[in-house]
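Asker: Quick one, what's the 3D model for this:
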Amino acid sequence: MSRQNGPWQINDFTTGYENPWIRVEHNEVTRPDGSDGIYGIVRFANLATGVLPLFEDGTTMLVGQHRFAFDAYSWELPEGGCPKGEAPEAAALRELREETGLTAEHILPLGEAQLSNSVTDEYAYYYLAWGLEAGKAAPDADEILEQRRIPLSVLIAEILAGEVTDALTILMVERAVLKAQLALLPERPRDLILSALKGLPGVST
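Answerer: Below you'll find the model as predicted:
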């Protein structure tokens, strides 16, 4: 039975592939202009979560790992999946602890995002964390991770230079900077972020 999806009509639907993390859907459709077509969607089993950790000295922690899809090494803020039944904030704190060993006294939502809304339904929740305490990392069995503690100012400069390309990392930093500039964050993380901006060309605090 056909059904409407906004201006699209879905005439038939099949699952082309499925594993514990994704499902690939194939849709036979009538396009908004009335012509026949197809539309493929990747459905994610988990939500995405990310966290920007801020140390009292103005540094943050990046995680380095090889990304299979791009066959390339990537430096990112701590990120991971949130399965059904787990709260996104709890998942973000869990990923922070697993990937870096850090625990946080304070965590604050920075925002939500559709990461690739043309061909996937991946949805992300991302956070700012401070009041950090060091511990031992416990990555998953399929993760070979490095940690890199750097000034937030250096991370901002690397993003501006195109050296850090992970979308969620860029989004977390840009949202945190914007909220700090608009005084929409608690005083301590706001001051740390604004201090990181000093000296960066073209950035007004």
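Asker: rest of the way, CA atoms for contacts and neighbours
Answerer: OK.
Asker: Which is the succeeding secondary structure element to the longest helix anywhere in the chain?
Answerer: Of all the elements of type helix in the chain, the one with the most residues (DSSP state H) is helix 167-181. From helix 167-181 onward toward the C-terminus, using DSSP states H and E, the following helix or strand is helix 187-197.
Asker: what angle sits between that following helix and helix 167-181?
Answerer: 110 degrees (axes from the mean of the first three to the mean of the last three C-alpha atoms, to 10 degrees).
Asker: in this structure, which spans are helices?
Answerer: Listed in chain order, the helices found in the chain under DSSP H are 88-100, 152-160, 167-181, 187-197.
Asker: here's the other one to compare against:
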Amino acid sequence: MHDPLHEEQQSTEQVFDGKLLHVFRDEVRLPDGRLGLREYVRHPGAVVVIPVCEDGTLIFERQFRYPLRRAFLELPAGKIDAGEDILACARRELQEETGYVGAEWRHLGVMHPCIGYSDERIEIFLATGLHHVGHAWDEGEFLEIIRMPLTEARAAVFDGRITDAKTITALFWAERELAG
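Answerer: Predicted coordinates:
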């Protein structure tokens, strides 16, 4: 089925090739037939995990995010390595960053955090049956691990303590999944 809003790529040029981010500039044919330019970032994708402890609290991490020059409260997350299965990535990131492993896992959905300039997708997982085995932080990675009830996390979104988009989206899913 033809989408009347579709933009057809006419040409592409890579303008930056970094370790994580790859920036492109494409010429596209617009729906009205004219030509336009689109600049965007290609990203390998990521996962975010909602780790639910036996007492119902969630595990968060607080870490410094250089682009905004401050620490953020967020759910555990990380980049999908080339060829890596998304569940394997979620399991790896949870253990590396928080020191916890989960016995039960459920894939909840996907979000696209920056649709105006990136193809990044973040796969959302719920992990339960947690037990602590010890973290395996990457070199140069520094985190604080924080446990918080869902009600407090929700309040933290509305009072500005949590502003990270992947965390807010995942908490929306957590409310639905943990309501019963």
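Asker: just to revisit the earlier point, can you give me how far the longest helix of the first structure is from the chain middle?
Answerer: Chain-centre distance of helix 167-181 of the first structure: 11 Å, with C-alpha atoms, centre = their mean, to the nearest Å.
Asker: which other helices and strands contact the longest strand along the second structure?
Answerer: The longest strand of the second structure (DSSP state E) is strand 8-17. If contacts are counted by 3 or more C-alpha pairs under 8 Å, 6 or more residues apart in numbering; DSSP states H and E, strand 8-17 of the second structure sits against strand 22-29.
Asker: what's the average distance of the strand it packs on to the first structure?
Answerer: Superposing on the first structure and averaging over aligned pairs (mean C-alpha distance after the TM-score superposition for the first structure), strand 22-29 of the second structure comes out at 1.6 Å.
Asker: on that earlier part again, would you mind getting the average deviation of the longest strand of the second structure from the first structure?
Answerer: Aligned to the first structure and superposed, strand 8-17 of the second structure gives a mean residue distance of 1.7 Å (mean C-alpha distance after the TM-score superposition for the first structure).
Asker: ok and that strand relative to strand 22-29, angle-wise?
Answerer: Using the same axes, to 10 degrees: strand 8-17 of the second structure against strand 22-29 is 160 degrees.
Asker: Next, the angle from the longest helix of the first structure to helix 152-160.
Answerer: With the same axes, to 10 degrees as the basis, helix 167-181 of the first structure and helix 152-160 are set at 120 degrees to each other.
Asker: what's next to helix 167-181 of the first structure, contact-wise?
Answerer: The contact list for helix 167-181 of the first structure, computed with C-alpha atoms under 8 Å, 6 or more residues apart in numbering, reads 50-52, 76-77, 110-111, 115, 126-128, 156, 159, 164, 185, 189-191, 193-194, 205.
Asker: Report the buried members of these.
Answerer: If you count burial by 16 or more other C-alpha atoms under 10 Å, the buried members of the contacts of helix 167-181 of the first structure come out as 50-52, 76-77, 110, 115, 126-128, 156, 159, 164, 185, 189-191, 193-194, 205.
Asker: Out of the helices of the first structure, indicate the one that is most buried.
Answerer: Mean neighbours per residue, mean count of other C-alpha atoms under 10 Å, is largest over those for helix 88-100, with a mean of 22.
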